[in-house]
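Chemist: Sequence and predicted structure, then a few things I'm wondering about:
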Amino acid sequence: MTGEIDPPYLRIAAEIRRRIADGELAPGDRVPSTRRIAREWGVALATATRALAKLSQEGVVQARPRAGTVVAPRDPAPERVRPRAAGSERTRPRAAGPDRELTRERIVRAAIEIADAEGLDALSMRGVAARLGVATMSPYRYVDGKDELILLMADAAYAEGTYPDDPPQGWRARLELGARTMWALYRRHPWLAQISSLSRPLPLGGLAGHAEWALATLDARGLGPDRAFELHLLLYTFVHGLAVNLERGAQAEAATGLTDDQWMDSQQAAFEAIVASGRYPVFTRTLTFFADGYDLDLDALFEVGLAALLDGFATLPGLS
C-alpha cells in the first residue's frame, strides 16, 4: 500500500463501472453526461470526458449520436483459446488501441464523436486527447487549436453526403435529393448547423459539394447565375435554419435539466396569461389544438416546408 489516491477521473470511472456491475445501469442505458459528471463530482469537463474515455477504451460504454454515452452491450462468453503448437507464429493482430499512430483523421473523428454524443460545447482539445488516450498536447502537433479542429470536423461531416453519378430526372427531384441529403447530415451531426451563418459561409470543400449539386441543377434550366444563387440560398437557408433547432433543444435541456415537455409545463402560467388577455383570439384558438396533444416533429415539418418552397420555385420562369 502506497497510500496514493487515484486521480479524479479514475474514481469517477470506477463509480460508473460499479453502477453498471450492480445493475443500476443496464446495457443501452445512458450513463451520466460530461456536464452531469462535472456537476455531480465537482470536476472540470475535461476530467469528465477523460473518465468516459477510460470506460470507452475498456469497452464498458459507447457513444451514440444524440443518445449520449450508453452502457455497451455485454460481450458473449469468450471462445476457448486453443494452445498454439510449439514453434508456430503469432497470428493475433496488433491491438488497435491508443498506441496506434496518431493522425489528423483520428483526431477529427474523435472530435466528431464527442460533438455527436455530447454537443459542441463539450468539445475541447484536452477532451479529444483524453478520448484518444494520448498526452494532452499531442493533438496540437496536427491541429492548431479548437477553431481549426471545428472547421476540419465540419468539412469531414459535410463530405459524408454524396450524390449519385446518375442523378434523378427533373430539377425538383434533384433539389429534393440535395435538401434531404443535407437534412440527413444535420440529423446525424446536430452541431453542424451551429457553426456557420448565411453572411459568413464556411470555405469548405465538403460544403461546396452540396452547393455545386444545387447550382448545377438550376444552371441546367438556363437560370442566370444571380437567380440560381438566390434560389440555392433560399433552399440552403430553409434546411439550415430548421436544423439549428436540433442542437439548441439538446443544449437547452443540458443547461436547464428540463425536457421540452417539462419546460412547456413550466411556462403554462405565462401562456394562460396571454390567453386570458383576450388580445390574441386566433392564437388562443390555435392553442386548443395543442390541448389534444401535439408533438413537434421536425422531420415532418421539414417535408411540409420543402414541398411548399419547391412549389413556389415551380412558379418561376425557367422552372414552371
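Modeler: Thanks, I have the structure now.
Chemist: rest of the way, CA atoms for contacts and neighbours
Modeler: Noted.
Chemist: Can you give me the first-to-last residue distance of stretch 37-46?
Modeler: End-to-end distance for stretch 37-46: 10 Å, by C-alpha to C-alpha, to the nearest Å.
Chemist: and that stretch, how far out from the chain's middle?
Modeler: In terms of C-alpha atoms, centre = their mean, to the nearest Å, the centre of stretch 37-46 is found 22 Å from the chain centre.
Chemist: Show me which residues of it are buried.
Modeler: Using 16 or more other C-alpha atoms under 10 Å as the burial criterion, the residues of stretch 37-46 that qualify are 37-38, 43, 45-46.
Chemist: Residues in contact with whatever helix or strand residue 186 lives in: which ones?
Modeler: Following DSSP states H and E, one finds residue 186 within helix 171-188. Applying C-alpha atoms under 8 Å, 6 or more residues apart in numbering, the contact partners of helix 171-188 are 65, 116, 157-158, 160-162, 167-168, 192-193, 210, 213-214, 217-218, 221, 235-236, 239-240, 243, 246, 306, 310, 319.
Chemist: and of the buried residues of stretch 37-46, the nearest to residue 297?
Modeler: Using C-alpha to C-alpha, residue 37 comes nearest to residue 297 of the buried residues of stretch 37-46, at 30.3 Å.
Chemist: Give me the spatial nearest neighbour of the closest one, chain neighbours excluded.
Modeler: With C-alpha to C-alpha, 6 or more residues apart in numbering as the criterion, residue 37 has its nearest non-adjacent residue at 5.8 Å, and that residue is residue 48.
Chemist: Comparison target below:
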Amino acid sequence: MDDGVELLWRDRDDESAPRAGLNLDRIVRAGIELADAEGLDGLSMRKVADRLGFTTMSLYRHVPGRDQLVALMRDTAIGEHLADEEEPAGAGWRPRLEAMIRQGWRCRRRHPWLAEVRGTRNVPGPNAVALFDRMLSTLTGTPLHPREVIAAVNLVGRFMDAEALTLVETLREERSSGVSEEEWWGARDSLYERLPAYPTITRLWETGGWDAPEDSFEFGLRRILDGIEALIQERDEKRDETCAECGNKLDPAPSGRPRVYCSRACQQRAYRRRRTP
C-alpha cells in the first residue's frame, strides 16, 4: 500500500471533529504556519511537535514522516486556492484562466514555500487534482489540441512557481542576513562604479530603464496569455486544415464534406476515446 497516497486521499468524512488533543489537521496547520515563517528549510517534525506542545514521537502516530507532512501541507494550501476561486461568470477562456492564475499567485504569496516542493514525483492530493482539472477546463473549449491544453496549463504552473521561488530566495536571504533586499543592493557602490564600462546597461540606465521596473509577475502573465491567445487564433484559422485527433495537416478532400481526420486510425482513436467512460 502507498501510505502517501492513502493519507492524501483519505476520506475526510471518516475523521472526527477537531479536538483539543493532537490530530492530523492540527499537525498540518502547524506545519503550514512554520513553513510560512521559516520556509521548508525550517520545517522539521521536532519543530512542529514543539509548536504544538507534544513530543516528536507523538506526531508519527498520525503522519509517517516529513515528506508525507509536506504533501499534506501542499494539498491543504492548494485547497485555499480552490476556496478563493471566483470564476468570471460567462467569460471566455482568457478571463477565466487569468482569474485562476491570479488566485494561485495570491496563494503562493501567502505560502511561498509551495514553490519549494520540487521534483517530478510528488503525488498530488485531491485539491491539487481538482485545481488542475479546473485549469484544464478553461482551455478545453478552444481549438487547441488536447496535448496543447495540457502543455499550456503546465507552463502556467511553472511560471507561478518560478515567480514564487524568487520570493522564497528573497525571504531566505533577508532572514539569514537581517538586511532587506533594497538595503543590500543599495550598498553595492563598488559594483555600480564599474557598470559605466558596459554601454547597453548604461544606455538603459540613463533612459530610465530601472526607474520604474516592470512587475515581473504582471509582465510574465500578460506575455504568457498573449502567447496562448496567439496559438488559439492560429489553430482557429487552421481548424479545417488539421486533423482533429493528432493535429497533422489534412490533405484536401477530393469531394464532398471536408475531412476531419487525416487517417482511419485517427478516426478510430477519436471514436474509442469518446466511447470510453
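Modeler: Noted; the coordinates are in hand. On a predicted model such as this, the values are computed, not experimentally measured, just so you know.
Chemist: TM-score of the superposed pair?
Modeler: Remark: TM-score between the superposed chains equals 0.69 [TM-score structural alignment, normalised by the length of structure 2]; 215 aligned residues with a C-alpha RMSD of 2.5 Å.
Chemist: quick one on the thing from earlier: just curious, which of the buried residues of stretch 37-46 of structure 1 is nearest to residue 108 of structure 1?
Modeler: Of the buried residues of stretch 37-46 of structure 1, the one sitting nearest to residue 108 of structure 1 (C-alpha to C-alpha) turns out to be residue 46, at 17.1 Å.
Chemist: Now name the helix or strand holding that closest one.
Modeler: In the assignment (DSSP H and E), residue 46 of structure 1 maps to helix 45-57.
Chemist: State the span of structure 2 onto which that helix is aligned.
Modeler: Aligned using TM-score structural alignment, helix 45-57 of structure 1 spans no residues in structure 2.
Chemist: and that helix, how far from the chain's centre?
Modeler: How far helix 45-57 of structure 1 lies from its chain's middle: 18 Å, per C-alpha atoms, centre = their mean.
Chemist: Going by contacts, tell me the helices and strands next to that helix.
Modeler: Helices and strands touching helix 45-57 of structure 1, as assessed by 3 or more C-alpha pairs under 8 Å, 6 or more residues apart in numbering; DSSP states H and E, comprise helix 8-21, helix 34-41, strand 61-64, helix 125-132.
Chemist: Show me the helices in structure 2, by range?
Modeler: Here structure 2 has its helices, by DSSP state H, at 3-8, 24-38, 45-52, 56-59, 66-84, 93-110, 126-137, 146-177, 181-186, 189-192, 199-206, 216-237, 264-275.
Chemist: Wait, the residue nearest to residue 37 of structure 1 touches residue 9, no?
Modeler: Yes. Using C-alpha atoms under 8 Å, residue 48 of structure 1 is in contact with residue 9, at 6.5 Å.
Chemist: and the two? which has more neighbours close in?
Modeler: Of the pair residue 48 of structure 1 and residue 9, residue 48 is the one with more neighbours under other C-alpha atoms under 10 Å, namely 29 against 22.
Chemist: Of the helices and strands packed on helix 45-57 of structure 1, flag the one that's most buried.
Modeler: Across these, averaging neighbours per residue (mean count of other C-alpha atoms under 10 Å) puts helix 125-132 on top, at a mean of 24.
Chemist: what's the matching range in structure 2 for it?
Modeler: The aligned range for helix 125-132 of structure 1 is 45-52, by TM-score structural alignment.
Chemist: Pull the residues that contact that stretch.
Modeler: For stretch 45-52 of structure 2, the external contacting residues (C-alpha under 8 Å, 6+ apart) are 27, 30-31, 34, 55-56, 58-59, 65-66.
Chemist: Drop anything exposed from those residues.
Modeler: 27, 30-31, 34, 56, 59.
Chemist: What distance do you get for the aligned partner of residue 99 of structure 2 in structure 1 to residue 217 of structure 1?
Modeler: Aligning on TM-score structural alignment places residue 99 of structure 2 opposite residue 177 in structure 1. Here the criterion is C-alpha to C-alpha. By it, residue 177 of structure 1 lies 11 Å from residue 217 of structure 1.
Chemist: Between those two, point out the one with more neighbours.
Modeler: residue 217 (22 against 18).
Chemist: Could I get the contacting residues of that one?
Modeler: Residue 217 of structure 1 touches 171, 174-175, counting by C-alpha under 8 Å, 6+ apart.
Chemist: hang on, the earlier thing: adding distance to residue 171 of structure 2, write the buried ones among the contacts of stretch 45-52 of structure 2 out as CSV.
Modeler: Shown next, in CSV, are those (distance: C-alpha to C-alpha, whole Å):
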residue, distance to residue 171 of structure 2
27, 24
30, 20
31, 18
34, 14
56, 27
59, 28
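Chemist: closest to residue 188 of structure 2 among the residues you listed?
Modeler: If you rank these by distance to residue 188 of structure 2 using C-alpha to C-alpha, residue 34 comes first, at 32.6 Å.
Chemist: OK, contacts around that closest one?
Modeler: 42-43, 47-48.
Chemist: same deal with residue 270 of structure 1?
Modeler: Neighbours of residue 270 of structure 1 in contact, by C-alpha under 8 Å, 6+ apart: none.
Chemist: try 10 Å
Modeler: Contact analysis of residue 270 of structure 1 by C-alpha atoms under 10 Å, 6 or more residues apart in numbering lists 264, 276.
Chemist: ok, residue 177 of structure 2 to residue 170 of structure 2 distance?
Modeler: According to C-alpha to C-alpha, residue 177 of structure 2 and residue 170 of structure 2 sit 11 Å apart.
Chemist: Next one: residue 148 of structure 1 from residue 107 of structure 1, what distance?
Modeler: 12 Å.
Chemist: One more: residue 241 of structure 1?
Modeler: Counting by C-alpha to C-alpha - residue 241 of structure 1 and residue 107 of structure 1 are separated by 29 Å.
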